[in-house]
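Trainee: build me a model:
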Amino acid sequence: MTSFNHYAFGAIGDWLHRVVAGLAPAAPGYRRIAVAPQPPRRGLTSASARLDTPYGTAESGWVLEEGNLRLAVRVPVGVTADVVLPSEHTMSSATASTSSPSRSSPTRTRS
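Mentor: Presented below is the predicted three-dimensional model:
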């Protein structure tokens, strides 16, 4: 029988959240969240992660299509996200939205 509570499994999960999906705390208690995905050069075309914080759910997800990175980020109301894109990818547009436990609404679009 394999133990899913072993350090090795936790280390892989942490790496997937913090490095591949790019979702990590930037301040104690997740009041500020760092989003800095690092897609591998080959083999993986998408990733996403979700994290329950004391303020609500934070999410980060990306898709690589034809060399372009599409990144979607959601943070709880009252939380700040610092988003850093990998240098070899370009960003064509971004939509920022706020969320509450009951609904989500777009607030700003930038090209």
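Trainee: C-alpha only now, for contacts and for neighbours.
Mentor: Fine.
Trainee: grab the longest strand from the chain for me.
Mentor: Counting residues, the longest strand found in the chain (DSSP state E) is strand 56-65.
Trainee: please give the structure of this sequence too, so both can be compared:
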Amino acid sequence: MSETTVTVESSSTGGSCCGSCGTGAGKAPATAAAERAVFQVKGMTCGHCVSSVTAELEKVAGVTEVAVDLATGQVTVDSTAPLADTDVAAAIDEAGYALIGRIGA
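Mentor: The predicted structure is shown next:
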């Protein structure tokens, strides 16, 4: 039996699909990101690189979402609390790449 995971993003700020009833398919997940940080990573060149970096960053406590832009080398990380650059650097190093730094901090 196969399992399918679907991620749905909503632009609603009311926590619901229509904003009037407070329930429904658009309700924000309990693990909504409180923080967003963007990092520059050196050495990523392919889909395997993206998968490796994503998998390691998802292991960092509090991380809720990871998005990698291979063309720019930028990695966006959503988390429930601010992340220590040292934790992010360790995860990226474990994946086999180098953290250049945080963008916009």
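Trainee: care to give me the TM-score?
Mentor: Overlay of the two chains. TM-score (TM-score structural alignment, normalised by the length of structure 2): 0.30; 61 aligned residues with a C-alpha RMSD of 4.8 Å.
Trainee: quick one: buried residues of the longest strand of structure 1?
Mentor: Buried positions in strand 56-65 of structure 1, judged by neighbour count with 16 or more other C-alpha atoms under 10 Å: 56, 57, 58, 59, 60, 61, 62, 63.
Trainee: tell me which element residue 52 of structure 2 falls in.
Mentor: helix 47-58 (DSSP states H and E).
Trainee: quick one: buried residues of the very next helix or strand once past that helix?
Mentor: Sequence-wise, the next helix or strand downstream of helix 47-58 of structure 2 (DSSP H and E) is strand 63-69. Under the neighbour-count criterion of 16+ other C-alpha under 10 Å, strand 63-69 of structure 2 has 63, 64, 65, 66, 68 buried.
Trainee: format those residues as JSON lines; extra columns: distance to residue 74 of structure 2.
Mentor: JSON lines is the format used below for the buried residues of strand 63-69 of structure 2 (distance: C-alpha to C-alpha, whole Å):
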{"residue": "63", "distance to residue 74 of structure 2": "16"}
{"residue": "64", "distance to residue 74 of structure 2": "17"}
{"residue": "65", "distance to residue 74 of structure 2": "14"}
{"residue": "66", "distance to residue 74 of structure 2": "11"}
{"residue": "68", "distance to residue 74 of structure 2": "6"}
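Trainee: what is the nearest of the residues you listed to residue 41 of structure 2?
Mentor: residue 68 (9.5 Å; C-alpha to C-alpha).
Trainee: quick check: closest non-adjacent residue to residue 75 of structure 2.
Mentor: residue 68 (4.5 Å; C-alpha to C-alpha, 6 or more residues apart in numbering).
Trainee: you'd agree the one you found is up against residue 54?
Mentor: Yes. At 7.4 Å, residue 68 of structure 2 counts as touching residue 54 under the criterion of C-alpha atoms under 8 Å.
Trainee: before we move on, the earlier item: who touches the following helix or strand past the longest strand of structure 1?
Mentor: Per DSSP H and E, the first helix or strand lying C-terminal to strand 56-65 of structure 1 is strand 68-74. Contacts of strand 68-74 of structure 1 with the rest of the structure, by C-alpha atoms under 8 Å, 6 or more residues apart in numbering, involve 35, 57-64, 89-91, 94, 96-99.
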